[in-house]
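Novice: have a look; sequence and predicted model below, questions after that.
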Amino acid sequence: MSVKKQPRKTKNSEPFPPLSTSLKPFLVNGRDQDFRKMIYGLLQVSSMMLKAREYYGAYIGVTAPQYSMIVAIAEAGEATVRDLTKIMHVSSPFVTAEVNKLIAAGYLQKRTNTKDRRSIVLSLTAAGEEAVRRVAKMRLIANDMIFGSITNDEAKVFQHLIQVLITDFGRAIHELEAPHWWTDGETGAN
């Protein structure tokens, strides 16, 4: 028999741990236990996706972020460093360093951007294209296993929700970076 745990009470009779959301769709009887389980599930999915990306990269002899850059360029045909920073949500110096390694390894080539001579346009070399072809079967099998239980209707909702979460995460990160959380002695640090 499963016993539902009741939140502990602190000295001032507030539930502990404090709620991590106040959004009604995620509260059951005023508690956010199911919401926290969902967050832990998302973190597990994120970790497993990153692990799969590590395997894909290792299979073709590159790091996981380098794999993502190669695939992003393959999908777009060509890309700038700025394009890759947006797709991967990482810094420009990081992308530049990894791109230089991929150029040295023979996976990427660069040319001056005719629209903006300050930037470069990246594309795959024949070796880069071959690497994408080599990992394709592995990626296809894994993705089919990962997403195979999702119906057509669920896939549409899932894709929509991912876009909503990307937008909302962007807003939340912007808020978390706001100075009022980190100035005037208001930080949560002791």
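Specialist: Received, thanks.
Novice: switch to C-alpha atoms for all contacts and neighbour counts from now on
Specialist: Will do.
Novice: what segments of this protein are strands?
Specialist: 8-9, 15-16, 79-80, 108-112, 120-124 (DSSP state E).
Novice: quick one: which of the ones you listed is nearest Leu42?
Specialist: strand 15-16 (22.7 Å; Cα to Cα).
Novice: what about that closest one, distance to the chain center?
Specialist: The chain centre lies 31 Å from the centre of strand 15-16; the measure is Cα atoms, centre = their mean, to the nearest Å.
Novice: please apply the same query to stretch 147-162.
Specialist: On Cα atoms, centre = their mean, the centre of stretch 147-162 falls 17 Å from the chain's centre.
Novice: got it, and stretch 1-14?
Specialist: The answer for stretch 1-14 is 34 Å, by Cα atoms, centre = their mean.
Novice: ok, structure two:
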Amino acid sequence: MTTKSRERTRHTKAGPESSLTVSRPELLVDNTDLAFRQLIYDTLAFASRVQEVRNRLGQRIGLTGTAFTILISVRHLQGDDGIGVNQLADHLHLSGAFVTIEVNKLVKEGLVTKRTNPSDRRRVLLTVTQKARDLLQSLTVIQRPANDALFADLTAEEFHILRNLMSRLVVTGDKSLALLDYLASQEGQ
């Protein structure tokens, strides 16, 4: 939290306890949820900026941010044999159906190839084409400094901690969504 954010949090009056948006003591500071809410706002702002960086990198090579993310993930995960759609979807925390639609667009653009998985003929393996490798390689000239700038304030230790925290928070985010779905289903009963 920046000094400005701390000052904003410190000078904002909290409402009654019943208006708290969290109840876990670990998330309350001075018995208020102000720091928690600032964390959420800062997280949303950072996520928006990460998404915009992806969008702009994708635009540089004629892709949407999502298509760029999928393409670069295929390149990094394909190994010698290729990567399956479900593995790719799991890695990106996206649905298999959505990834399939996006991959088909990349296939039409000549950036990804699909071949039948020899160990399960119902599935396909994805690999990037030479055209995709060339595009992604040409992009590193701006991608590297953009990513460096995005995380410039982190030490190596903080980067390691952040990676672990984000991985855990994706899981708890999924649990929170499942809880919201369950609670919504209970409202109608």
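Specialist: Sure, I can see it. All values derive from a computational prediction rather than experimental measurement.
Novice: TM-score for these two?
Specialist: Here the TM-score for the pair of chains, by TM-score structural alignment, normalised by the length of structure 2, is 0.86; 179 aligned residues with a Cα RMSD of 2.0 Å.
Novice: ranking the strands of structure 1 by burial, who's on top?
Specialist: With neighbours taken as mean count of other Cα atoms under 10 Å, the strands of structure 1 reach their highest mean count in strand 120-124, at a mean of 22.
Novice: what about the helices in structure 1?
Specialist: 33-60, 64-76, 81-88, 92-104, 126-147, 152-176 (DSSP state H).
Novice: closest to Arg118 of structure 1 out of those helices?
Specialist: Per Cα to Cα, nearest to Arg118 of structure 1 of the helices of structure 1: helix 81-88, 11.2 Å.
Novice: please compute how far the closest one lies from its chain's middle.
Specialist: Distance, centroid of helix 81-88 of structure 1 to centroid of chain: 13 Å (Cα atoms, centre = their mean).
Novice: what of stretch 148-164 of structure 2?
Specialist: 15 Å.
Novice: what does stretch 14-24 of structure 1 give?
Specialist: With Cα atoms, centre = their mean, you get 26 Å for stretch 14-24 of structure 1.
Novice: how many other residues sit next to Leu180 of structure 2?
Specialist: 12 (other Cα atoms under 10 Å).
Novice: so how far is Thr3 of structure 2 from whichever residue in structure 2 pairs up with Asp153 of structure 1?
Specialist: Counting by TM-score structural alignment, Asp153 of structure 1 corresponds to Glu157 in structure 2. Counting by Cα to Cα, to the nearest Å, the separation of Glu157 of structure 2 from Thr3 of structure 2 is 22 Å.
Novice: go on, Ala132 of structure 2?
Specialist: Counting by Cα to Cα, the gap from Ala132 of structure 2 to Thr3 of structure 2 is 43 Å.
Novice: out of these two, which sits in the busier spot?
Specialist: Ala132 (20 against 8).
Novice: just tell me what that one corresponds to in structure 1.
Specialist: Looking across to structure 1 (by TM-score structural alignment), Ala132 of structure 2 lines up with Gly128.
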